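Enquirer: sharing a sequence plus its predicted fold:
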Amino acid sequence: MAFSADELRVLRRALAIALNPTAPVADDEQQDCLRLADSVDDAIHEAGRLRSFLLADLARYRDALPGSAPGYTELLQDALAAGYDPRPEDLAALRALRGTPTGAVLLRRCQALAEQSVRARLAARTATRTAVRVPTTPAPRTRLLALPGGRAADEPKKPSDPPPAKPPIPLRPAPKPSDVFPPKRRPVPPPQQLAAG
């Protein structure tokens, strides 16, 4: 994308405004910046549309191989110049065309570009994984204190030992298991009546 001298002046003023947002901006300068932004958006949209058209045309020529070999190689060269990453279909098509001088040269170029693309993706994944892994240190261990009773009550106390922590006193006594689960009583059989006879 190339800018005219007038557009470069507007772009320079827009950058100055971005660097110093508190500076006053005249209405005509603001309108110039908006028009330039619209022009850039239109150019980006048009470039995307042309790229889509080029890729669709490339796919049509690839599907018509081997009869369309000259047109396909020319379109592929244009696409590669525009930053196109060759796909597996392109590599397969070029393997079929490697008997021609142009096909052999393009195959080597596309294989190198595909290898670079794969390496870049792997490096990005590795960088993402290592960035996610943040080394963590384990939390410091808390010191365990002995409660009164148990084996510690039988041992003599050392003068350097801190006093044992006192457990909180419950507000009501803990229930006994027999309070929670009363024993089951066996049903008393009804008295038997003897028949007189």
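Expert: Noted; the coordinates are in hand.
Enquirer: only C-alpha atoms for contact and neighbour calcs from this point on.
Expert: Fine.
Enquirer: please name every helix or strand in contact with the helix or strand where Leu107 lies.
Expert: Secondary structure from DSSP states H and E places Leu107 in helix 101-132. Judged by 3 or more C-alpha pairs under 8 Å, 6 or more residues apart in numbering; DSSP states H and E, the packing partners of helix 101-132 are helix 69-81, helix 88-96.
Enquirer: now find how far off-centre the helix or strand harbouring Ala37 is within its chain.
Expert: Assessed by DSSP H and E, Ala37 sits inside helix 27-63. In terms of C-alpha atoms, centre = their mean, to the nearest Å, the gap separating the centre of helix 27-63 from the centre of its chain is 29 Å.
Enquirer: relative to helix 88-96, how tilted is it?
Expert: 50 degrees (axes from the mean of the first three to the mean of the last three C-alpha atoms, to 10 degrees).
Enquirer: just checking, what packs against helix 27-63?
Expert: Using 3+ C-alpha pairs under 8 Å, 6+ apart: helix 27-63 touches helix 5-19, helix 69-81.
Enquirer: a markdown table please, covering the ones you listed and showing distance to Leu58 and mean neighbour count.
Expert: Listed next are these as a markdown table, based on distance: least, C-alpha to C-alpha, whole Å; neighbours: other C-alpha atoms under 10 Å:
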| stretch | distance to Leu58 | mean neighbour count |
| --- | --- | --- |
| helix 5-19 | 34 | 14 |
| helix 69-81 | 6 | 17 |
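Enquirer: how about JSON lines for those helices, with distance to Arg60 added?
Expert: Listed next are those as JSON lines, based on distance: least, C-alpha to C-alpha, whole Å:
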{"stretch": "helix 5-19", "distance to Arg60": "38"}
{"stretch": "helix 69-81", "distance to Arg60": "9"}
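Enquirer: included below, for side-by-side comparison, is a second structure:
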Amino acid sequence: MAFSADELRVVRRALAEVLHPSRSVAAPAVSRPAEYVQDYLRLVEAVDEAVHEAGRLRTFFLDELRRYRDALPGSSVGYMERLGTALAGGYVPAPADLAALRQLRSLPCAAPEHLRRTALLRHCETLAENDVRLRLEAPMPAPRRLLALLPNTPAAAADEPEQKPKGNPPQKPETEPAPQDPGRRTPTPAELWPPHRRTPAPGKPDQARSA
């Protein structure tokens, strides 16, 4: 909204009276209050009218943007122009806009037009993500909001669910053999497997006689 010279004079005078009441401009004691009140009322009416007109224009532009979006892909040029104008005015792209831009980006077109559609899609995705992040962080207190943005903090770690360790589960230790009875003696290998005694071979008869 652009103020006229008279409106700027009224705004300047109102600010001067609010900030410095003792330095207000001298005026006739009788006509001054009524004149100032009338100026302030006219300024308020002008501001309200400008706000209402801006709201009507915004509604008209959004309706026109919706009509061009419904007529895609034939109205791609007009839709992208109106979407860029709406974004410059503070419009947050809706999910329907993101879907429409993704559809336009997938259609065959020249390389410059493809780059233009890609850049507009990335810009809209960034705006949509920032809007969602701000809405989620709005009910959070300021310290909590800052901690949520920093990774590897105790607050962030507390919010994450406890993860179970991956891999095979730990195996149970093998059972130890039961201790043997101390009263029983362990047999030796010689007792288990006694040595085999070789029988002497019978001598020849001639050797027996000579002996």
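Expert: All right, it came through fine. Worth saying up front: this structure is predicted, and the values here are computed from it rather than measured.
Enquirer: nearest to Leu122 of the first structure among the helices and strands packed on helix 101-132 of the first structure would be which one?
Expert: Closest to Leu122 of the first structure of those is helix 88-96 (C-alpha to C-alpha; 17.3 Å).
Enquirer: now the closest one: which residue numbers in the second structure?
Expert: Aligned by TM-score structural alignment, helix 88-96 of the first structure corresponds to residues 95-103 of the second structure.
Enquirer: what are the buried residues along that stretch?
Expert: Asp97, Leu98, Ala100, Leu101 (16 or more other C-alpha atoms under 10 Å).
Enquirer: could you do stretch 35-51 of the first structure as well?
Expert: Leu36.
Enquirer: one more: stretch 106-117 of the first structure?
Expert: So stretch 106-117 of the first structure, judged by 16+ other C-alpha under 10 Å, has buried residues Leu106, Leu107, Cys110, Gln111, Leu113, Ala114.
Enquirer: follow-up on the earlier one: which among the helices and strands packed on helix 101-132 of the first structure is found nearest to Ala123 of the first structure?
Expert: Once those are compared by C-alpha to C-alpha, helix 88-96 is nearest, at 20.3 Å.
Enquirer: ok, now which ones touch Gly103 of the first structure?
Expert: Gly103 of the first structure is in contact with Thr73, Leu94, Arg95, Leu97, counting by C-alpha atoms under 8 Å, 6 or more residues apart in numbering.
Enquirer: now do 7 Å
Expert: For Gly103 of the first structure, the contact set (C-alpha atoms under 7 Å, 6 or more residues apart in numbering) comprises Leu94, Leu97.
Enquirer: same check, this time on Tyr91 of the second structure
Expert: Applying C-alpha under 7 Å, 6+ apart, no residues contact Tyr91 of the second structure.
Enquirer: quick one: it and Asp97 of the second structure, what's the gap?
Expert: Distance, Tyr91 of the second structure to Asp97 of the second structure, using C-alpha to C-alpha, to the nearest Å: 11 Å.
Enquirer: hmm, back to that, quick check: the match of helix 88-96 of the first structure compared with the first structure, mean distance?
Expert: Comparison of stretch 95-103 of the second structure with the first structure after fitting gives an average deviation of 0.4 Å (mean C-alpha distance after the TM-score superposition for the first structure).
Enquirer: other residues contacting that stretch?
Expert: With C-alpha under 7 Å, 6+ apart, stretch 95-103 of the second structure has contacts from Arg117, Leu121, Cys124.
Enquirer: mind running it again at 8 Å?
Expert: With contacts defined as C-alpha under 8 Å, 6+ apart, stretch 95-103 of the second structure is touched by Arg69, Leu72, Arg117, Leu120, Leu121, Cys124, Glu125.
Enquirer: any chance of CSV for the helices and strands packed on helix 101-132 of the first structure, columns distance to Leu19 of the first structure?
Expert: Shown next, in CSV, are these (distance: least, C-alpha to C-alpha, whole Å):
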stretch, distance to Leu19 of the first structure
helix 69-81, 35
helix 88-96, 45
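Enquirer: closest to Arg49 of the first structure out of those?
Expert: helix 69-81 (13.5 Å).
Enquirer: which strands and helices sit next to that closest one?
Expert: Using 3+ C-alpha pairs under 8 Å, 6+ apart, helix 69-81 of the first structure sits against helix 27-63, helix 101-132.
Enquirer: closest one to Pro177 of the first structure among those?
Expert: helix 101-132 (51.8 Å).
Enquirer: re the thing from before, closest to Phe3 of the first structure out of the buried residues of stretch 106-117 of the first structure?
Expert: Nearest to Phe3 of the first structure among these, with distances taken as C-alpha to C-alpha, is Leu113, at 30.2 Å.
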